[in-house]
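got a structure for you, letters missing:
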């Protein structure tokens, strides 16, 4: 079952259960997927859907930070609820040890020797960890290893 099919099934289940917060979050995902499909004129693969989900989670985490800084916990709670729903559809996150092992493999595979090779290493890592680890953190780890 593809990720889009799973999202559609979960959307139907949320409708039947009258779970409005969950249904709203899933509808936002489906709208974002449809928008990207229309914009690019393609049907998204599971990897593309994971990229959309990852982007949406990142946006919501940024919003939570801003809402909490502004003292709007009510709005932050709504965003946190949406993050919980979106996380269900993302692959299991990688542990720090797994990320470190993938990083070492990527450096060895590319023969990276310094910061000028960071793009090569990130190019190898991105498909392996997309949606399973924070790319900003991974980027910092790569910089630390190559620097």
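That came in fine, so what should we check first? Bear in mind the structure is a predicted one, so any value in this text is a computation, not a measurement. Numbers count the residues shown, from 1 in each chain.

hey, let's count contacts and neighbours off CA atoms from now on
OK.

now the residue lying farthest from the centre of the chain. Nearest residue, chain neighbours left out?
The outermost residue of the chain, judged by C-alpha distance from the chain's mean C-alpha position using CA atoms, centre = their mean, is residue 113 at 29.1 Å. Nearest residue to residue 113 in three dimensions, chain neighbours excluded: residue 146, at 6.6 Å (CA to CA, 6 or more residues apart in numbering).

and the comparison structure, right after this:
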């Protein structure tokens, strides 16, 4: 079993004991998503895939929170923000901008990228290292700037 998945399972038990109803709901939603993927694809999730799922869930909640805020529904936006906070507890420490730039420079050097046509190669090199630790949309913009510059 993935270490992160095990930590989430342990957190579910702790939330049940502490009677943290809201946190427990979020954790159960996360474990249900893991189970859905495992059943649909007939696989056991590893840490890399768990990070990808958690990253996707955070992005979905961020988008929903933005939409709720734009619609004037702060109550619903706050729920999404709470869910983001719970999920982020299980993501690794975010990369700093300097660390992201170093990853990009390393990826460009290792892939021999020299233009926008090589964007996919660079993203493919960086994604496993930055998954769950950086907003891939922001990373993509930095890669474009580096390849154009």
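The structure has been received and is ready for your questions. Keep in mind the model is a prediction, meaning the values are calculated, not measured.

TM-score of the superposition?
Comparing the chains after superposition, counting by TM-score structural alignment, normalised by the length of the first structure, produces a TM-score of 0.98; 147 aligned residues with a CA RMSD of 0.8 Å.

from what I see, the residue nearest to residue 113 of the first structure and residue 115 are in contact.
Yes. At 5.5 Å, residue 146 of the first structure and residue 115 qualify as touching, with contact defined as CA atoms under 8 Å.

helices along the second structure, start to end?
In the second structure, the segments counted as helices under DSSP state H are 3-18, 21-41, 47-70, 74-88, 97-111, 119-130, 136-148.

residues near residue 107 of the first structure, how many?
Neighbour count of residue 107 of the first structure, defined by other CA atoms under 10 Å: 23.

then residue 21 of the second structure?
The burial count assigned to residue 21 of the second structure is 11, neighbours taken as other CA under 10 Å.

could you do residue 137 of the first structure as well?
10.

how about it, what does it touch?
In this structure, residue 137 of the first structure makes contact with no residue, judged by CA atoms under 8 Å, 6 or more residues apart in numbering.

any idea how far the closest residue in space to residue 122 of the first structure that isn't next to it in sequence lies from residue 99 of the first structure?
Here the nearest residue to residue 122 of the first structure in space, its sequence neighbours aside, is residue 139; by CA to CA, 6+ apart that works out to 7.4 Å. Taking CA to CA, to the nearest Å as the measure, residue 139 of the first structure and residue 99 of the first structure are separated by 11 Å.

repeat that for residue 60 of the first structure.
For residue 60 of the first structure, the distance to residue 99 of the first structure under the criterion CA to CA works out to 24 Å.

cool, and residue 132 of the first structure?
Using CA to CA, one obtains 9 Å as the distance from residue 132 of the first structure to residue 99 of the first structure.
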